[in-house]
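S.K.: Okay, structure incoming, though there's no sequence with it:
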């Protein structure tokens, strides 16, 4: 480290390099709690103020933040979904009401496990809004008059009702006879006609004559498709339906038979394929890679996080002209240091390659001195702890 030490000292004269070190260390998943504590001592850090909400925290790091005298640290750890649940329980007695409130909201709205005794503490909190969240005694309830019961409508009254919401509900209700529901095939509202067209009992011929626009996604998809999706024969029939809406809803199911997945992955409709890739855990690797490489909106990178994306063979894209595919090459679990080193100087994917723990150690350390790669190198989990502390020493001396 002697030769490296001199290079780091010279690099520390560049403020951009030092800022890169601090940014990288803040995102380094292997940063030990002692180094995290030192990082938090800086008065100003070149990261967004919410960075602690998003980094992975083990029990020791959670304890550090829960005990921090800085209010923002305690607020951030209360919102961090990776923080240790049992250590977080101490926030139920935090002296600052804002911390207790955020902790209570995250605990109940995000359905976290409730450690023993926490519910009782929060239910007796001095703040009424915290007591209400925990189900304790809050403000006196406002007495409201019970509304008069709505009149019961017949099926005929529902399908002819002037209120669009009533007709929409009737259109999808299996209790409404098919003959009555089909009257709504000529309804002036597209959503009503669409709901009729997706009724379970309709034939393909009946569906195709109903004029309607099928939206890309559904807020309230027909529930019968989820029930039928577990029956391979029924799922195959839906996957072959001419009604694109049925196929899109089927593609959103978490698990499907392999041949049904294959049918949907080859569907001519882009949103059937996208929904399958985004929502179905059985989406095929080839489809995920295709969409990752070609989708043009801001959701393109999400396909890489599907469980079927990374697999041996992706290294074949290391020289592909598409930078997304060169990026994907780094997800090949069998690729070695040579591939990572080859991509480390790539202008478009080099940052991720430098952050890859497979990068040879000497190359990783060398890149700590380069302004364009200092942050990526400092975020590499293979960075020796001694080097992490040296970077903090130099940043403190700046």
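M.R.: Sure thing, it's come through. In this text the structure is predicted, and so the values were computed from the model without any measurement.
S.K.: From now on I want contacts and neighbour counts done on CA atoms only, so please keep to that.
M.R.: Will do.
S.K.: Sketch out the strands for the protein, chain order is fine.
M.R.: Counting by DSSP state E, the chain forms no strands at all.
S.K.: distance of the residue nearest the centre of the chain from residue 309?
M.R.: Closest to where the C-alpha atoms of the chain average out (Cα atoms, centre = their mean) is residue 302, at 8.2 Å. Per Cα to Cα, to the nearest Å, residue 302 is found 10 Å from residue 309.
S.K.: Same check on residue 370?
M.R.: Distance from residue 370 to residue 309, by Cα to Cα: 32 Å.
S.K.: for residue 148, same thing?
M.R.: From residue 148 to residue 309 the distance is 55 Å (Cα to Cα).
S.K.: The two: who's more crowded?
M.R.: residue 309 (22 against 6; other Cα atoms under 10 Å).
S.K.: give the contact list for the more buried one.
M.R.: If you count contacts by Cα atoms under 8 Å, 6 or more residues apart in numbering, residue 309 has them with 285, 288, 289, 303.
S.K.: rerun at 10 Å
M.R.: Residue 309 is in contact with 277, 283-289, 292, 303, 328, 331-332, counting by Cα atoms under 10 Å, 6 or more residues apart in numbering.
S.K.: Pull out the buried members of those residues.
M.R.: Buried subset of the contacts of residue 309 (neighbour count, 16 or more other Cα atoms under 10 Å): 277, 283, 284, 285, 287, 288, 289, 292, 303, 328, 331, 332.
S.K.: my read: the fourth one touches residue 328, true?
M.R.: To tie it back to what came earlier, the one meant is residue 285. No - using Cα atoms under 10 Å, residue 285 makes no contact with residue 328, being 11.9 Å away.
S.K.: Use this one as the comparison:
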């Protein structure tokens, strides 16, 4: 019964229909290990000011951490934890929400709050802030003059928007790590800086990959066979040396040459390269940096090179004609990336991805993708031999309460859970599911669960009235 109580309580906590009085009752629990308010209650959207105040003052730091990492809370609400007495809470605030859906955008904390976190007395808070993926470009650039070398090194990431004076200061920084990071940005337009970096084993490969080269250095590296795969990507590599590397004995080098942006299709596809079935093309720098550039996307998407098509499929801004083109490629990696990243992926592609991947990923895509089909799923899949497909029948707006109840007894647990969480489930079965351990959480989260039943779950879990 303890597992049932915890599971049902988790479901009720994330129930979209949970009333404010019941939510406050959850939050007002004493913070003991067995009564910690479930994360769903703290991380729900649209919390009232009274609920936020209770969270901010909650005696359990874990509750405050859950709120600090909520992707649904307003940044100004989370920012009120900047003076929390627990450094773990402040570190959670500094890093921000963990986001697994690439379509989810997290509003950053105000820069003024980040400034305070950057100077927090706890090292873990400062580190968490610098590791955060949610910082604004303006704040990152502002760290160029900070007293912390780690902060100055991070500021280099916004090299192009830094004033010339700050770039010069970073290139002469007293910290060698900052100087190296700055030089690796500056070398893209300064051959002298590139030449210096090539002599440093810690930076040679990256400098050869991105830096502005003089011919003598490029020829020497080719002759010495030094970092050839990195050199093959260099935009300033002379054309005759590109041709030499295109027939190099190392297939990794040939593959790197085949991905160069200036090659026409005939020359590109004449190179003897091999692409793995699961290679995604994330390392194609010119495409990765141009995922919002229509011309870059077009050049990559219309190419016959599998890695260029796969790299382009990662963009959520593909024009409709390129999306249709890539949807017909019949490349599983392209289809998977379209399904994850593009909101207008055709239904037939989404269904192929669903069939191929199955499991948790397919469930996530079916629940979150705006184009995933709904109509007609009950007729097509309610009696499918695979429970992963029977679960889809629950998504159909035309599915009847009788069918939903039938699927709540399905042999596949995921199908049962999907059915139990559907508001069309008859109330008698919903009440019954609250007492089934593997269904209790889904039943507790069902928005059709009456308020008195939610209160009863809190009672059984020992949450004080």
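M.R.: Great, that's in hand. Nothing here was measured: the structure is a model prediction, and the numbers come from that model.
S.K.: Which neighbours do residue 302 and residue 309 of structure 1 have in common?
M.R.: Residues touching both residue 302 of structure 1 and residue 309 (Cα under 10 Å, 6+ apart): 277, 288, 292.
S.K.: mind putting the residues you listed in CSV, distance to residue 127 of structure 1 included?
M.R.: Shown next, in CSV, are those (distance: Cα to Cα, whole Å):
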residue, distance to residue 127 of structure 1
277, 45
288, 48
292, 48
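S.K.: Can you find the partner of residue 269 of structure 1 in structure 2?
M.R.: In structure 2, the residue paired with residue 269 of structure 1 is residue 331, using TM-score structural alignment.
S.K.: So its match versus residue 260 of structure 2, what's the distance?
M.R.: Separation of residue 331 of structure 2 from residue 260 of structure 2 (Cα to Cα) stands at 21 Å.
S.K.: Mind checking which of these two has more residues around it?
M.R.: residue 260 (19 against 15).
S.K.: Looking at structure 1, name the residue matched to that one.
M.R.: Here residue 260 of structure 2 is matched to residue 199 in structure 1, going by TM-score structural alignment.
S.K.: What count of nearby residues applies to residue 345 of structure 1?
M.R.: Here the count is done by other Cα under 10 Å, and residue 345 of structure 1 has 15 residues near it.
S.K.: One more: the one 10 residues further on?
M.R.: Applying other Cα under 10 Å, we find 25 other residues in the vicinity of residue 355 of structure 1.
S.K.: And the residue nearest to it when sequence neighbours are not counted, how close does it get to residue 123 of structure 1?
M.R.: Spatial nearest neighbour of residue 355 of structure 1, excluding adjacent residues (Cα to Cα, 6 or more residues apart in numbering): residue 380 at 4.3 Å. Applying Cα to Cα, the value for residue 380 of structure 1 to residue 123 of structure 1 is 44 Å.
S.K.: higher neighbour count, the two?
M.R.: Comparing residue 380 of structure 1 with residue 123 by other Cα under 10 Å, the one with more neighbours is residue 380, at 25 against 20.
S.K.: Structure 2: which residue goes with the more buried one?
M.R.: Residue correspondence to structure 2 (TM-score structural alignment): residue 380 of structure 1 is matched to residue 446.
S.K.: List the contacts of its match.
M.R.: Residues near residue 446 of structure 2 by Cα under 10 Å, 6+ apart: 11-12, 14-18, 418-425, 430, 440.
S.K.: any chance you could map the helices in the stretch 301-450 of structure 2?
M.R.: Assigned by DSSP state H, counting those that start in this stretch, the stretch 301-450 of structure 2 shows helices spanning 306-312, 320-327, 332-341, 347-357, 359-368, 377-381, 387-390, 401-407, 413-420, 427-433, 437-445.
S.K.: Which one of the ones you listed lies nearest to residue 81 of structure 2?
M.R.: When the helices of the stretch 301-450 of structure 2 are compared by Cα to Cα, helix 437-445 sits nearest residue 81 of structure 2, at 28.1 Å.
S.K.: Okay, angle between that closest one and helix 413-420 too, please.
M.R.: Per axes from the mean of the first three to the mean of the last three Cα atoms, to 10 degrees, the angle that helix 437-445 of structure 2 makes with helix 413-420 is 30 degrees.
S.K.: Measure the mean distance from helix 437-445 of structure 2 to structure 1 post-superposition.
M.R.: Superposing on structure 1 places helix 437-445 of structure 2 at an average distance of 2.7 Å from its equivalents, by mean Cα distance after the TM-score superposition for structure 1.
S.K.: elements contacting that helix?
M.R.: Judged by 3 or more Cα pairs under 10 Å, 6 or more residues apart in numbering; DSSP states H and E, the packing partners of helix 437-445 of structure 2 are helix 2-13, helix 413-420, helix 427-433, helix 451-460.
S.K.: one more time with 8 Å, if that's ok
M.R.: Identification of packing neighbours for helix 437-445 of structure 2 by 3 or more Cα pairs under 8 Å, 6 or more residues apart in numbering; DSSP states H and E yields helix 2-13, helix 413-420, helix 427-433.
S.K.: Need the counterpart of residue 421 of structure 2 in structure 1.
M.R.: Aligned by TM-score structural alignment, residue 421 of structure 2 pairs with residue 355 of structure 1.
S.K.: rewinding a little: now, among the buried ones among the contacts of residue 309 of structure 1, which is nearest to residue 256 of structure 1?
M.R.: residue 283 (8.9 Å).
S.K.: Please pull up the equivalent of that closest one in structure 2.
M.R.: For residue 283 of structure 1, the aligned residue in structure 2 is residue 345 (criterion: TM-score structural alignment).
S.K.: Next, work out how far apart that match and residue 363 of structure 2 are.
M.R.: Residue 345 of structure 2 sits 16 Å away from residue 363 of structure 2 when distances are taken as Cα to Cα.
S.K.: Does residue 130 of structure 1 touch residue 123 like I think?
M.R.: Yes - look at residue 130 of structure 1 against residue 123 with Cα atoms under 8 Å: they come within range, at 7.3 Å.
S.K.: quick revisit: for the helices and strands packed on helix 437-445 of structure 2, give me TSV that also has mean neighbour count.
M.R.: Shown next, in TSV, are these (neighbours: other Cα atoms under 10 Å):
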stretch	mean neighbour count
helix 2-13	23
helix 413-420	24
helix 427-433	17
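S.K.: Distance to residue 148 of structure 2 added to these, as TSV?
M.R.: Compiled in TSV, these are given as follows (distance: least, Cα to Cα, whole Å):
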stretch	distance to residue 148 of structure 2
helix 2-13	41
helix 413-420	49
helix 427-433	55
